[in-house]
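>>> dropping the sequence and predicted coords here.
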Amino acid sequence: MIKFPVIERQVLDLSRPRVMGILNVTPDSFYDGGKYLSETKVIERIRQIVEEGADIIDVGACSTRPGAAGVDEKEEMARLEPAVELIRKYYPNMLVSIDTYRAKIAEEINTCLGPVIVNDISGGTMDSRMFETVARMKVPYILMHIQGIPRTMQRNPVYENVVEEVKLFFKERITRLNELGFDNLILDPGFGFGKTAEHNFQLMEALDTFQELGYPVLSGISRKGMIWKTLDITPAEALNGTTVLNTVSLMKGAQLLRVHDVKEAVEAVKLFNCIHQFARF
């Protein structure tokens, strides 16, 4: 039985897959860095994500692309807070996720702007206060696997068995969170975060086995290197490949897709649901 996350006493129903649209308010994200830096552009992007049918907006204010140097806490908050405020202002019922590994940022946004989902690319490894913070706030927490840190994570990542090692990481982190009385979780295997293309495809093939851990699974492969490097194209040309792997993710049991291209992901979910209704159990 998969346990669905809860936000503001409401169950986030993932009995059918949902789509999370990406809003990067950064100058240096790998695909759309620098596109949404003015208030006008941010509002346009928020409207696009909503109108194309996303269920959640994921706001990132600190690039975590391979090789990224990161920004300090003050700068991250200066970028993040206005974007979340704009979502609250124009679409107050929209679910919001914040892409941050800093406990203080997570707490301040939740305190000042209302409950949000915390999307932590580090799985609590880059801020020792994160687990205690989300356990106290009781907001949904996306627990992602990473090997290393963004600046160095793609310098020869090594695993004996990537699937089993990611599962072991999850089991250890889940135990720690459960000991704090917290289980409001979504799991993300972290495609591209300290993994080669081969590692990523191994994780994709075994994605359905992560359901055994009892929590919903997020797939975040949108326009990533595993697609465009494999196909010898650019990130800008990787929409078709993204849709293919989003569909594979759905077939492998992913309950949440994190994407740049919302319309195409929503269409993939709709078609998947048409097929899945006839699934033989």
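Okay, I see it.
>>> every contact and neighbour count from this point should use C-alpha atoms.
OK.
>>> packing partners for the helix or strand hosting residue 229?
Residue 229 is part of helix 225-231, with elements assigned from DSSP states H and E. In terms of contacts (3 or more Cα pairs under 8 Å, 6 or more residues apart in numbering; DSSP states H and E), helix 225-231 is packed against helix 197-205, helix 239-251.
>>> next, the buried residues of the last one.
Neighbour-count burial for helix 239-251, counted by 16 or more other Cα atoms under 10 Å, picks out 239, 241, 242, 243, 245, 246, 247, 248, 249, 250.
>>> now do stretch 223-242
Across stretch 223-242, burial judged by 16+ other Cα under 10 Å covers 223, 224, 225, 226, 227, 228, 235, 238, 239, 241, 242.
>>> all helices of the stretch 51-200 of the chain, in order?
Ranges of helices in the stretch 51-200 of the chain, per DSSP state H, counting those that start in this stretch, are 73-90, 103-113, 130-137, 162-179, 197-205.
>>> helices or strands up against the second one?
Put plainly, it is helix 103-113. Using 3+ Cα pairs under 8 Å, 6+ apart as the test, helix 103-113 ends up in contact with helix 73-90, helix 130-137.
>>> quick one: which of these is nearest residue 194?
In terms of Cα to Cα, the element of these nearest to residue 194 is helix 130-137, at 20.6 Å.
>>> for the closest one, buried residues please.
Buried residues in helix 130-137, counted by 16+ other Cα under 10 Å: 130, 131, 132, 133, 134, 135.
>>> swap in stretch 196-208?
For stretch 196-208, the neighbour count (16+ other Cα under 10 Å) marks 196, 197, 199, 200, 201, 203, 204, 207, 208 as buried.
>>> hmm, who's touching that stretch?
Applying Cα atoms under 8 Å, 6 or more residues apart in numbering, the contact partners of stretch 196-208 are 154, 156-157, 162-163, 189, 191-192, 225-226, 230, 248-249, 252-254.
>>> next one for the comparison:
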Amino acid sequence: MAEKNFFEPKQSLNIKGRLIDLSRPKVMGILNITPDSFYSNSRTKSIDEALAKTAQYLTEGATFIDIGGYSSRPGAKDISEQEEIDRLVPVVASLSEAFPEAIFSIDTFRAKVAEATIQAGAHIVNDIATGDMDELMFETVARLQVPYMIMHMQGTPQNMQQNPVYENVTLEVVDYLAKKVAELKALHIHDVIIDPGFGFGKTIAHNYELLNQMEAFRVFKLPVLVGFSRKGMIYKTLGTTAAEALNGTSVLNTIALQKGAGILRVHDVREAVECVRLVEMLG
């Protein structure tokens, strides 16, 4: 029976005994506790700012708030594990106290950071490296028994955009994630969300090929998260800037929803919620 349940389409997440319905797409608001994230308006410099931004996101319709203390933009500065913990734990503790019904995910590839922030009140681990940058991550998530978001990335944030090469980007991303899902299943981690990793070790052409073939990820029968928000695949294509990329973000979010995306990770929650509502009108 466990085998059957694992491979049926996931329609919910277990958040500390609370079931979150995923039968309709959800929106995740990005909360960066960093001084160097690629989109300057997303940088949060204090707990008060984090509280205000979270309140805004929740009012606008976000189901999840994704909190990051390590910038993963191309060429980002590496910071220590302790600095990441010091940035995140006070924010998570304050937010979980102020918004006890909210659901917080932690954007980290480090097991100790994941554990410290879950203990501080977070609910989900969002790992851009899917265990490849910390060999303790899988066993830590299994022990914590929290939902786990896994993403494909070629390389590291410091070098991922130097020269990404694929023979077949969609096939290689699906194959990578399939192997990881099998490992997680063996560890009895069943609340898994997959992320193709748009913008992480991929050229603009790779990103659009992945988006065009996004139906391929339905093979997992797991929720699919997409993160296009204000990224270079939008503003470089249009010859603009991240600050001018909201319209393009909404276009790609709409396409992704039509191709099966279950979670939109965004800087602009209200607009993403509108995308979900309008696409749902198509039936």
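The structure has been received and is ready for your questions. None of these values were measured; they are calculated from a predicted model.
>>> TM-score of the superposed pair?
Taking TM-score structural alignment, normalised by the length of the first structure as the basis, the two superposed chains have a TM-score of 0.95; 275 aligned residues with a Cα RMSD of 1.2 Å.
>>> quick one on the thing from earlier: how about the helices and strands packed on helix 225-231 of the first structure, which one is nearest residue 60 of the first structure?
Smallest distance to residue 60 of the first structure across those (Cα to Cα): 19.8 Å, for helix 239-251.
>>> average offset between that closest one and the second structure?
For helix 239-251 of the first structure, the mean deviation from the second structure after alignment is 0.3 Å (mean Cα distance after the TM-score superposition for the first structure).
>>> circling back to that earlier point, next, format the buried residues of helix 239-251 of the first structure as a markdown table and append distance to residue 185 of the first structure.
Converted to a markdown table, those look like this (distance: Cα to Cα, whole Å):
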| residue | distance to residue 185 of the first structure |
| --- | --- |
| 239 | 29 |
| 241 | 28 |
| 242 | 25 |
| 243 | 25 |
| 245 | 23 |
| 246 | 21 |
| 247 | 23 |
| 248 | 22 |
| 249 | 19 |
| 250 | 19 |
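>>> of those residues, closest to residue 34 of the first structure?
Looking across the buried residues of helix 239-251 of the first structure and measuring by Cα to Cα, the closest to residue 34 of the first structure is residue 239, at 19.3 Å.
>>> counterpart of that closest one over in the second structure?
By TM-score structural alignment, residue 239 of the first structure lines up with residue 246 in the second structure.
>>> tell me which residues touch residue 119 of the first structure, please.
Counting by Cα under 8 Å, 6+ apart, residue 119 of the first structure makes contact with 97, 98, 99, 100, 101, 141, 142, 143, 144.
>>> of those residues, which is the nearest to residue 182 of the first structure?
Distances from residue 182 of the first structure to these, taken by Cα to Cα, are shortest for residue 141, at 9.6 Å.
>>> correct me, but the closest one touches residue 118?
Yes - look at residue 141 of the first structure against residue 118 with Cα atoms under 8 Å: they come within range, at 4.9 Å.
>>> so these two - more neighbours on which side?
residue 118 (29 against 26; other Cα atoms under 10 Å).
>>> the second structure: which residue goes with that one?
Residue correspondence to the second structure (TM-score structural alignment): residue 118 of the first structure is matched to residue 125.
>>> isn't that match up against residue 145?
No - in this structure residue 125 of the second structure lies outside contact range of residue 145 using Cα under 8 Å: 10.2 Å.
>>> residues in the second structure aligned with stretch 48-59 of the first structure?
Using TM-score structural alignment, stretch 48-59 of the first structure corresponds to residues 56-67 of the second structure.
>>> which other residues reach that stretch?
Contact with stretch 56-67 of the second structure is made by 26-33, 54, 88, 102-107, 126, 269-270, 273, as judged by Cα under 8 Å, 6+ apart.
>>> do the same with stretch 16-28 of the second structure
Residues from elsewhere that reach stretch 16-28 of the second structure, judged by Cα under 8 Å, 6+ apart: 10-14, 61-66, 123, 146, 223, 257, 261-266, 269, 272-273, 276.
>>> buried subset of those residues?
Buried among these by 16+ other Cα under 10 Å: 10, 12-14, 61-66, 123, 146, 223, 257, 261-266, 269, 272-273, 276.
>>> just the ones of the residues you listed in strands?
In strands, defined here by DSSP state E, the members of those are 12, 13, 14, 64, 65, 66, 263, 264, 265, 266.
>>> next, format those residues as CSV and append distance to residue 118 of the second structure.
As requested, those are exported to CSV (distance: Cα to Cα, whole Å):
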residue, distance to residue 118 of the second structure
12, 20
13, 16
14, 14
64, 15
65, 14
66, 13
263, 21
264, 22
265, 20
266, 22
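>>> quick check: the two most widely separated of those residues?
Spatial extent of those (Cα to Cα) is set by the pair 14 and 266 at 22.4 Å.
>>> next, count neighbours for the counterpart of residue 188 of the first structure in the second structure.
Applying TM-score structural alignment, one finds that residue 188 of the first structure aligns to residue 195 in the second structure. Counted with other Cα under 10 Å, residues neighbouring residue 195 of the second structure total 25.
>>> quick check: residue 195 of the second structure touching residue 222?
No - under the criterion of Cα under 8 Å, residue 195 of the second structure makes no contact with residue 222, lying 10.2 Å away.
>>> any idea how far the nearest residue to residue 94 of the first structure once chain neighbours are set aside lies from residue 112 of the first structure?
Closest residue to residue 94 of the first structure apart from its sequence neighbours, by Cα to Cα, 6 or more residues apart in numbering: residue 56 at 6.5 Å. Residue 56 of the first structure sits 19 Å away from residue 112 of the first structure when distances are taken as Cα to Cα, to the nearest Å.
>>> which residues touch residue 265 of the second structure?
Counted by Cα under 8 Å, 6+ apart, residue 265 of the second structure has contacts 27, 28, 29, 30, 225, 226, 227, 228, 229.
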